[in-house]
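>>> Only the shape, not the letters, is given here:
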């Protein structure tokens, strides 16, 4: 789907405006906000990705997968784990070279960053390890389930209402009790600030803003391509397994009769197992509802 842009009229070549602009498609929205004094720009991006949050987070923190997926990542010159614990928290120092492209212009840049990964809330924060041509290059990636709770939190993050806080508490209780549904899609949110060591002239600043926005859209396009490949591969494997099972030839003579009896017995056993599992699930659900009601009473 072709991008749809809001704000000021877009340029014909890049479909982006000059100072403050936003670029949207069905599953992604990128916004470059008017920068604070001394900053080139502040970017925000949110995207819908058809992959479970934990799996998507694992892709983003894997050095091997990142080198394979992202075309803007040219090479990793240095990587060192500074700290790590058993909870999935890790701090890494990484020096990497990236590439950029804008119209007929191309180039590369090298930055050394400190990256902090927090598995509990699926966040990846980064900042410059040492300044160079950049005075500040920092931001945070956050991977959440794509659901009403995440979208509501995104809308109400600045001025949450009492109702929103109560809803958040109830959802937290649901998750702690294991009542939350398994999520098949993710909401990816990025907040990023860029400040060069020397303030560029206005004309150059406008071009650099467009380059920064294009970098984000390319990164997300690469990630979306990989997710589509993963989902297509799974779909193909499932279809192949079904076709193979359907194509298996029946046994001959007495073997066929024995196989039929065994199949009938297996079906009876399976139905009995399903009945027992359903009864156990109903009992557990009733117990969970009682525990949830008790927690809600405490919240009040």
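Yep, that arrived. Since the structure is predicted, the reported quantities are computational estimates derived from the model, not experimental observations. Residues are numbered from 1 along each chain as shown.
>>> okay, CA-based contacts and neighbour counts for the rest of this
Will do.
>>> Just the buried positions in stretch 78-94, please.
Residues of stretch 78-94 classed as buried by neighbour count (16 or more other CA atoms under 10 Å): 89-94.
>>> How many residues are close by residue 143?
26 (other CA atoms under 10 Å).
>>> show me where this protein has strands.
Here the chain has its strands, by DSSP state E, at 4-7, 21-24, 28-33, 41-49, 73-84, 89-102, 105-118, 123-128, 134-145, 186-196.
>>> Out of those strands, which is closest to residue 219?
strand 73-84 (9.2 Å; CA to CA).
>>> who are the neighbours of that closest one, in terms of helices and strands?
Using 3 or more CA pairs under 8 Å, 6 or more residues apart in numbering; DSSP states H and E, the elements in contact with strand 73-84 are helix 63-69, strand 89-102.
>>> Redo the strands of the chain as a markdown table? Include distance to residue 297.
Compiled in a markdown table, these are given as follows (distance: least, CA to CA, whole Å):
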| stretch | distance to residue 297 |
| --- | --- |
| strand 4-7 | 45 |
| strand 21-24 | 42 |
| strand 28-33 | 39 |
| strand 41-49 | 35 |
| strand 73-84 | 38 |
| strand 89-102 | 34 |
| strand 105-118 | 32 |
| strand 123-128 | 32 |
| strand 134-145 | 27 |
| strand 186-196 | 31 |
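>>> ok, second structure coming up, stack it against the first:
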């Protein structure tokens, strides 16, 4: 048995070491909990709730309720920048705002039947799901697209591989089969827009949870949509043909954006109560696109067929803007 001053000193050191270790662990635990709470703050800007079907659905419906209370929105002209990288026909960079939540815009862009929205899509020739991971799908698409410029018009076949991810609301596409195009690629990106953040002044909300709190649940969430697209033919034609082709590309993009804004206006009217069938369609699309265990990759063709049947039935009674 060890005794004496050395023993007392040793015991005191052990007690102090234990207390220091305990305090260190408590501080570390508080830091972990604080970071987890910060990361879990429900917001379209954070990835955690994108992985939860319940949170995803709850957020979307809360955002729709805010638009139901106040559906006022004025579309602004898109910002379109055209550059000509060396060896390419053009690079288009487009930015615009839409008066609907990101999930609603994502649904429109990724809808297999969106030719009813985008008038430049004449026909979807084929569509094959290569990967289905719930929030993310990789799809091979071939479609006939219509182009118009001045008094000219025509049809072009487009074959692309589309990587669409609801987690960050991105839709990346690139050329599939090679043809007269050497490179055809780009990316859609949809980010949240806090439409009523002026209600939070002098504070600036950083998360959806902060925004929802300071607006007392009445703050609307819109979308900031960007499209970056590069077009590079196998052989770049000389002027003035290249000028006409750039004009065709720009005009086609403007038509696409106009169609998207028109569809958003139709759905916004539906949310506000003037179009019950369109509202039902919007909510059904969200349920089917959300990650849900009742839907498997084998069900996706069935979902598309059900969607086609439903929209064919509703088309006669839906207002078209």
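That came through, no problem. What you are looking at is a predicted structure, and each value in this text was computed from that prediction instead of being measured.
>>> And the TM-score between them?
The TM-score (TM-score structural alignment, normalised by the length of structure 1) is 0.59; 188 aligned residues with a CA RMSD of 2.2 Å.
>>> Just confirm residue 161 of structure 2 contacts residue 143, I think it does.
No - if you go by CA atoms under 8 Å, residue 161 of structure 2 and residue 143 don't touch, sitting 11.6 Å apart.
>>> Of those two, which one has the most company?
Neighbour count, other CA under 10 Å: between residue 161 of structure 2 and residue 143, residue 161 has more, with 21 against 18.
>>> circling back to that earlier point, now, which of the buried residues of stretch 78-94 of structure 1 sits nearest residue 176 of structure 1?
residue 89 (20.0 Å).
>>> check contacts around the closest one.
116-119 (CA atoms under 8 Å, 6 or more residues apart in numbering).
>>> List buried residues within these.
Neighbour counting with 16+ other CA under 10 Å marks 116-119 as buried within the contacts of residue 89 of structure 1.
>>> Mind putting those into JSON lines with distance to residue 245 of structure 1?
As requested, those are exported to JSON lines (distance: CA to CA, whole Å):
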{"residue": "116", "distance to residue 245 of structure 1": "46"}
{"residue": "117", "distance to residue 245 of structure 1": "43"}
{"residue": "118", "distance to residue 245 of structure 1": "42"}
{"residue": "119", "distance to residue 245 of structure 1": "39"}
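>>> Residue 127 of structure 1 maps to what in structure 2?
Using TM-score structural alignment, the partner of residue 127 of structure 1 in structure 2 is residue 174.
>>> count of residues packed around its match?
Neighbour tally, residue 174 of structure 2, other CA under 10 Å: 18.
>>> so it touches residue 182, yeah?
No - using CA under 8 Å, residue 174 of structure 2 is not in contact with residue 182; the gap is 10.6 Å.
>>> coming back round to it: nearest to residue 205 of structure 1, of the helices and strands packed on strand 73-84 of structure 1?
Across these, residue 205 of structure 1 has its closest neighbour in strand 89-102 (13.4 Å, CA to CA).
>>> Which residue range of structure 2 does the closest one align onto?
Going by TM-score structural alignment: strand 89-102 of structure 1 matches residues 136-149.
>>> Which stretch of structure 1 lines up against the helix or strand where residue 28 of structure 2 lies?
In the assignment (DSSP states H and E), residue 28 of structure 2 maps to helix 5-40. Aligned by TM-score structural alignment, helix 5-40 of structure 2 falls on no residue of structure 1.
>>> Just give me how far that helix sits from the chain centre.
How far helix 5-40 of structure 2 lies from its chain's middle: 44 Å, per CA atoms, centre = their mean, to the nearest Å.
>>> Tell me which helix or strand comes right after that helix.
Past helix 5-40 of structure 2, the next helix or strand by DSSP H and E is helix 53-69.
>>> which of the residues in that following helix are buried?
Neighbour-count burial for helix 53-69 of structure 2 [16+ other CA under 10 Å]: 53, 56-57, 59-60, 62-68.
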